[in-house]
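Trainee: sequence plus the predicted model coming up.
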Amino acid sequence: MDEFQPPSSGASITTRCCVVGGGPAGLFLGYLLGRAGVEVIVLEKHKDFLRDFRGDTIHPSTLELLHELGLLDEFLGIADKHFESLKLNFEGQDVEGPYFTHLPTKCKFITFAPQWDFLNMLARHGAEFPNFQVHMQSKATGLIFDGDQVVGVKVEGVNGEYEIRADLVVGADGRGSDMRHEAGVEIVEKGIPIDVLWFRVSKAGEVTDNTLARIRDGRMLITIDRGDYFQTGMIINKGSFDDLKQEGLEAFRNRVVEILPALSDGINDIDSWDKVRLLTVQLNHITNWARPGLLFIGDAAHAMSPVGGVGVNLAVQDAVAAANILADPLYNETLTLSDLKRVQQRREPPALHMQRLQVFAHQRLFGGSSVPGKPISISWPLRKMAGLLAPILRRKAGKIIGLGLLQEHIECPSRAPRPAEASAK
C-alpha cells in the first residue's frame, strides 16, 4: 500500500463514511467497515495515539470480539497483565470483588493494556484494507449540510483546510464532542460528585496484585502498573482541585502515600502541579443519536463515569453494533435514517441502564462527604449488606463489568481484499 499523503489545502475528498475521532469506538468502527469493503476515513486530531490518561481496562466482551476477528493473540502480547478477579483494599484490608471465571468467553479475565498500543494495532490492521484511511493531525472543524442532511465535514489538516464529503459522518469524538455541539443535539446531564486527578509515580518496589482501588480515611486511589511507573488516579470531590492546591503540593504527596505507602519512593516525581492532570468526570447522554447523514456513538452519545471501567468496552460494543447494522447499506449505497436509528434503538438501552447503575454507585460511595479530597463515605449498613451478599454480588458484578448489558458479536461481512489480493486482480 502506498504511503498516505496528507490532503492538500482546499482539497475535496469523497468517501462512503467519515468517522470523526480515532479512539476505541472510531477506530474499531473504521476497521470493521474497511474489512466489510466500505470506503472509510477516520479523523484523529493528534499526531499519534499516545495519551497518558485514557482508559486502559479491556474486558472479556472486547477480548471476545478480538478473538472473533483473529486479533486476540496479538493483543494479549501487548497487554501489561490480566486478572481473573479484582479486589478492593479498604482501610488496609483486602475485600474480594468481581470475578470473571464464569463468563462464557474465551478470555475469562480483564486486561490492562496501554490504549495507544490497542489503537495502533487497530490502525495498523485497518491499513491492510485498501479502502481504509486514518488522517492523523486532522481536526474536524464543522459539519457540511445540504438542507437538513449532513453530507460531510470540514477538516483542518497538516497542509491546511480541506473537505471530506461522505454518505455518513459518525461522531466518535468523545465526551467533549464538537460534532454533537455542531449538530445541536440535546445533552442530558446526570450530575456527578467527583473528579479524578491523574499523575505518574515512578515504580520502586512491587505492587503487583489485582487491587482495583484502595480506600483509606475516606480517600480513594487507583493505580495502573505501567512497568517502570504507576499511572495513578485520586478521586476527589467535583470542583475541589483548587482547594487541594491551596493546601500545597507536599500535603497532596503525603495524602497519596498515606493511602499507599509503597509509592513513597517515587512520589517526589510530583514536583509541580503541572504533573497532575485534572479529569473532569462526566455522566451524560444525548437524546437523539441520529439525523440524516450523521450518527453518534461511544462517549459522544453517552459519556460514562470511571465506575467499573466500562467506558472503552461500551464504546467498542457501539462500534460493532453500528458496523453490523450499517455495513451492508453503506456498501450498497442504500443507507437511510431508519438504519441509523436502529443503532440507537439497540445500544441506547444498555448504555442508559449502565448509567443508572453508575449513578447508584456514585450516590452510595461518593455522596456523603464535603471535605476536599475525602469523597468516600460508605455507611455501616451498606458495608454489612455487601458482606452478606458478597458471593452473589461478585458474580453479578463480574458479568455486568465483563460483558456489559448487551453483548455484541461480529456479524458484518468480511469482503475487503488484502493488498496482495488486490494487486493480483
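Mentor: Thanks, I have it.

Trainee: could you use CA atoms for every contact and neighbour count after this?
Mentor: Will do.

Trainee: quick one, what contacts the residue nearest to residue 39 when sequence neighbours are not counted?
Mentor: Among residues not flanking residue 39 along the chain, residue 131 sits closest, at 4.7 Å (C-alpha to C-alpha, 6 or more residues apart in numbering). By C-alpha atoms under 8 Å, 6 or more residues apart in numbering, the contact set of residue 131 is 34, 37-40, 416.

Trainee: go again using 7 Å as the cut-off
Mentor: 34, 37-40 (C-alpha atoms under 7 Å, 6 or more residues apart in numbering).

Trainee: kindly report the same for residue 142.
Mentor: 153-154, 182.

Trainee: in the contacts of residue 131, find the pair that's most separated.
Mentor: The span of the contacts of residue 131, defined through C-alpha to C-alpha, is set by 37 and 40 at 9.0 Å.

Trainee: neighbour count: those two, which is higher?
Mentor: More crowded of residue 37 and residue 40, by other C-alpha atoms under 10 Å: residue 40, with 27 against 21.

Trainee: okay, now the one to match up with it:
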Amino acid sequence: MERTTCCVVGGGPAGMVLGLLLARAGVEVTVLEKHGDFLRDFRGDTVHPSTLRLLDDLGLADRFAALPQRHVHSIQLPIGRGGELFTVGEIGSLPGKYNYVAMVPQWDLLDLLADEANREPTFQLRTNTEVTSFLMERGRVTGVRYRDRTSGSTGELRATLTVACDGRGSLARNLPELGLQEFACPMDVWWFRLPREESDPQGLVANVGERFLSAMIDRGDYWQCAALIPKGADAKCRAEGLDRFLAAFTEATPWMRRGAAGP
C-alpha cells in the first residue's frame, strides 16, 4: 500500500508552492496532477506584487526574472465617446521594488516551481494521475483513490494529511462535511485574444460598452481579453455571430479594429 506524509491534490500554483515549502521542511510530500504537463491557455498568468515578494522570499527571484514576461504598471479606462484612455490605477506607485504585475505564462512558473521542488529528496510530482475520490475512515480523510490516465490503472495513496488544491472542479467541494455554500454569479466570461501592435496602449485596459464590460491584458504581441456577458447568455451571444460581437467590442475600444481568434 502506498503511503506519504502529505498528499497534495492538484499541481497548480497553490499545490506546487505548498509542495515546495513542505519538502524544504523535510516533509514527505506527493503532488498528484491529472494532466501530463502544465500547458493550458488562459489561466491565471498574472503574478501580483505580493506573489513576487513570496517568490523572492523563496529565493526564486532571479530564476523568475529570467522567465519571458511583461510588466503591467497601470490600469486604463476609456472615457467618453472618443474612448480616450485615462489611467485609473497606478500599480507603479506601490512601495518597494515589486510595484508591477508580471504577466508570465503559468506553465513557465509551474515548471520553475516543479524543477525547484524536484531538487528536494522528499518531494514527488506524479503527472497524469487523476484523483477520483477520498479515502475516509471514521469521518476523517486518510488519503485518495486515483487513476493513472496513461495506463488506466487505479490505486490508493494513504496520507497523514491530504490537501485539496484542485481548483474550480475540486473534489473536496462535494464533501458534505464541508457544508459548501454556493453564491450566484450574475455574469459569465468569454476569454479570447486579439493581436497587439506596438502603438497600442500598454498595461491593463478596462472597457465599458453598451452590451458588456471587458478587460484587456497586455501580453506583448497579443491582448488577452475577457468579456463579461449576462449569466446564461452564452448560447444567445454565439447565435448572434462573431461579427456582431466584435462590432460591440470595438465600439468600446475604437482603437482596436483588427481580427480576433475565439471566443
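Mentor: Received, thanks. Since the structure is predicted, the reported quantities are computational estimates derived from the model, not experimental observations.

Trainee: can you pull the TM-score for these?
Mentor: Laid over one another, the chains give 0.89 as their TM-score (TM-score structural alignment, normalised by the length of structure 2), with 259 aligned residues with a C-alpha RMSD of 2.1 Å.

Trainee: equivalent range in structure 1 for stretch 3-19 of structure 2?
Mentor: The alignment of stretch 3-19 of structure 2 onto structure 1 (TM-score structural alignment) covers residues 14-30.

Trainee: could you look up the SS state of the equivalent of residue 121 of structure 2 over in structure 1?
Mentor: By TM-score structural alignment, residue 121 of structure 2 lines up with residue 130 in structure 1. Going by DSSP: H, G, I helix; E, B strand; the rest coil, the secondary structure assigned to residue 130 of structure 1 is coil.

Trainee: residues in contact with residue 130 of structure 1?
Mentor: Contacts of residue 130 of structure 1 by C-alpha under 7 Å, 6+ apart are residue 419.

Trainee: ok, the contacts of residue 142 of structure 1 in structure 2: which stay?
Mentor: Shared contacts between this structure and structure 2 among those (both residues aligned by TM-score structural alignment, their matches' C-alpha atoms under 7 Å) comprise 153-154.

Trainee: now the buried members of the contacts of residue 142 of structure 1.
Mentor: Buried by 16 or more other C-alpha atoms under 10 Å: 153-154, out of those.

Trainee: now the contacts of residue 142 of structure 1 as TSV including secondary structure and distance to residue 255 of structure 1?
Mentor: Formatted as TSV, the contacts of residue 142 of structure 1 follow (DSSP: H, G, I helix; E, B strand; the rest coil; distance: C-alpha to C-alpha, whole Å):
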residue	secondary structure	distance to residue 255 of structure 1
153	strand	47
154	strand	47
182	helix	42
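
Trainee: which of the contacts of residue 142 of structure 1 sits closest to residue 358 of structure 1?
Mentor: Closest to residue 358 of structure 1, out of all of the contacts of residue 142 of structure 1 and judged by C-alpha to C-alpha, is residue 182, at 27.9 Å.

Trainee: how near is that closest one to residue 141 of structure 1?
Mentor: 9 Å (C-alpha to C-alpha, to the nearest Å).

Trainee: corresponding residues in structure 2 for stretch 395-411 of structure 1?
Mentor: Using TM-score structural alignment, stretch 395-411 of structure 1 lines up with nothing in structure 2.

Trainee: and residue 221 of structure 2, how many neighbours?
Mentor: Around residue 221 of structure 2 there are 11 residues (other C-alpha under 10 Å).

Trainee: how about it, what's its partner in structure 1?
Mentor: Aligned against structure 1 by TM-score structural alignment, residue 221 of structure 2 finds its counterpart in residue 228.

Trainee: dump the residue contacts of the spatially closest residue to its match that is not a sequence neighbour.
Mentor: Setting aside the residues directly before and after it, residue 228 of structure 1 is nearest to residue 203 in space (C-alpha to C-alpha, 6+ apart), at 5.0 Å. Counting by C-alpha under 7 Å, 6+ apart, residue 203 of structure 1 touches 228-230, 266.

Trainee: next one: residue 203 of structure 1 from residue 262 of structure 1, what distance?
Mentor: Residue 203 of structure 1 is 9 Å from residue 262 of structure 1, by C-alpha to C-alpha.

Trainee: ranges for the helices of the stretch 51-200 of structure 1?
Mentor: Ranges of helices within the stretch 51-200 of structure 1 are 60-68, 72-78, 115-126, 178-183, based on DSSP state H, counting those that start in this stretch.

Trainee: tell me which of those helices is the most buried.
Mentor: Between these, helix 60-68 has the highest mean count of neighbours, a mean of 22, where neighbours are mean count of other C-alpha atoms under 10 Å.

Trainee: for that helix, grab the matching residue range in structure 2.
Mentor: Counting by TM-score structural alignment, helix 60-68 of structure 1 corresponds to 49-57 in structure 2.

Trainee: distance from the chain centre to that stretch, please.
Mentor: In this view, stretch 49-57 of structure 2 has its centroid 16 Å away from the chain centroid, taken as C-alpha atoms, centre = their mean, to the nearest Å.
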